[in-house]
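A.B. asks: this one's sequence-less:
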C-alpha cells in the first residue's frame, strides 16, 4: 500500500488471465551492508502473472556464506507464501499445489533438496525444516 500511495501514477498491474498457481522469486545480496556486513534479502510472490507481495529487508543475523544468506532469504519467502496460501483459502480461492520457489543459488537449492544435515548446515536446520 505504501508503494501505491507514493506512486499514484504507476499503480500495480493485474493480469486478466485467470490462474491458480503461485510462484515465488527470492534472492539475497551477501554481506551487502558495509558497516554491519549483514545481507539483504528480497522476494516477490506472483499469483499467475499478477504480483501479490514483495519485500526487501536487511537480515537480522550475519551470514557466514552466500549460501546461508540465500537460504535465509528462501525461508522468508516461504513464510510469506504460507501466509498467502492461507489467506487465499480463507477467501475461497484454492491454489494449485505445490507452489514454485525460484532461487539463483545452487548451494541453497541443494541444502533444501538434501534431507541429510551436515556440520556446516547445522545452524540453519530450523529454516531447513520450515522450507520443506
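C.D. replies: Happy to help now that I have it. Because the structure is a prediction, the values reported are computed rather than measured.

A.B. asks: rest of the way, CA atoms for contacts and neighbours
C.D. replies: Will do.

A.B. asks: Identify the residues contacting the residue most central in space within the chain.
C.D. replies: Nearest residue to the geometric centre of the chain (CA atoms, centre = their mean): residue 77, 2.0 Å. Taking CA atoms under 8 Å, 6 or more residues apart in numbering, we find residue 77 in contact with 24-26, 42-45.

A.B. asks: In three-state terms, label the spatially closest residue to residue 117 that is not a sequence neighbour for me.
C.D. replies: Of all residues not flanking residue 117 in the chain, residue 125 sits nearest, at 7.4 Å (CA to CA, 6 or more residues apart in numbering). In three-state terms, and counting by DSSP: H, G, I helix; E, B strand; the rest coil, residue 125 is helix.

A.B. asks: Scan the chain for its longest helix.
C.D. replies: helix 66-90 (DSSP state H).

A.B. asks: ranking the contacts of residue 77 by neighbours, who comes first?
C.D. replies: Neighbour counts for those peak at residue 26, which has 26 neighbours (criterion: other CA atoms under 10 Å).

A.B. asks: One more to weigh against that first structure:
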C-alpha cells in the first residue's frame, strides 16, 4: 500500500504527467515479450524486452540484459517469457491490493514456436534442462487457470 501512496503523491505533484486509461472500462491485460539472442558483442548475453497494457494503456515496459548467457534463441525467448510472467504476476497482485480485480485471462504474446512447444510439453528433454526453472514457473501460472494470477500463452502468427 505504501507503493500505491507514493505513486499517487507523485501523480498529484506532477499533474501534467501520468497515463491515460480507456473510458470504456476495458481492464483486460495484454503482455508482449521478445528477446534479442546474444546481442551483447562482448559477453553474448541476450536482451529481454517486454511491455504490458491495461486496456489500451501501456502500464509497464522494460528492456534488460539477461543475467545468464542463453545457449539458443528459444532459451532466450523462454527467459523473456518468464520475466514477463513475473511482471504480470506482480501487476495482478498490485491491482488486487487496489481492489481492481481482473476477471479475464492475461494474454502473453511471443513469437517463438520452440518456446511454445517447451511450454506445452510436460516432459523435459535433455536439451531443456538448463531452463527447467523457467519452464516450471510459466507452466504453473498457465495451469492455475481461473485464479487471480492466470496467464494464457498465445503464439503470434
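C.D. replies: Arrived safely, thanks for sending. Not measured: the values here are computed from a predicted model.

A.B. asks: Report the TM-score for the pair.
C.D. replies: Aligned and superposed, the two chains score 0.88 in TM-score terms (TM-score structural alignment, normalised by the length of structure 1); 127 aligned residues with a CA RMSD of 2.0 Å.

A.B. asks: re earlier: the residue nearest to residue 117 of structure 1 maps to what in structure 2?
C.D. replies: Matched to structure 2 by TM-score structural alignment, residue 125 of structure 1 sits across from residue 132.

A.B. asks: Please report how far that match lies from residue 33 of structure 2.
C.D. replies: As judged by CA to CA, to the nearest Å, residue 132 of structure 2 and residue 33 of structure 2 stand 19 Å apart.

A.B. asks: just residue 73 of structure 2 next, same as before
C.D. replies: For residue 73 of structure 2 relative to residue 33 of structure 2 (CA to CA), the value is 13 Å.

A.B. asks: And for residue 81 of structure 2?
C.D. replies: Distance from residue 81 of structure 2 to residue 33 of structure 2, by CA to CA: 6 Å.

A.B. asks: shared neighbours of these two, anything?
C.D. replies: residue 110.

A.B. asks: what's the closest non-adjacent residue to residue 63 of structure 1?
C.D. replies: Closest to residue 63 of structure 1 by CA to CA, 6+ apart is residue 69, at 5.5 Å.

A.B. asks: Need the counterpart of that neighbour in structure 2.
C.D. replies: Match for residue 69 of structure 1 (TM-score structural alignment): residue 76.

A.B. asks: so what's its match up against?
C.D. replies: 35-37, 46-48, 70.

A.B. asks: Tell me, how many residues neighbour residue 67 of structure 1?
C.D. replies: Around residue 67 of structure 1 there are 20 residues (other CA under 10 Å).

A.B. asks: okay but it is in contact with residue 104, surely?
C.D. replies: No. Using CA atoms under 8 Å, residue 67 of structure 1 is not in contact with residue 104, being 10.2 Å away.

A.B. asks: how close does the residue nearest to residue 66 of structure 1 when sequence neighbours are not counted get to residue 112 of structure 1?
C.D. replies: Nearest residue to residue 66 of structure 1, sequence neighbours excluded (CA to CA, 6+ apart): residue 30, at 5.2 Å. Using CA to CA, we find residue 30 of structure 1 at a distance of 18 Å from residue 112 of structure 1.

A.B. asks: and if you look at residue 82 of structure 1?
C.D. replies: From residue 82 of structure 1 to residue 112 of structure 1 the distance is 17 Å (CA to CA).

A.B. asks: More neighbours: which of those two?
C.D. replies: Under the criterion of other CA under 10 Å, the comparison of residue 82 of structure 1 against residue 112 puts residue 112 first, with 19 against 12.
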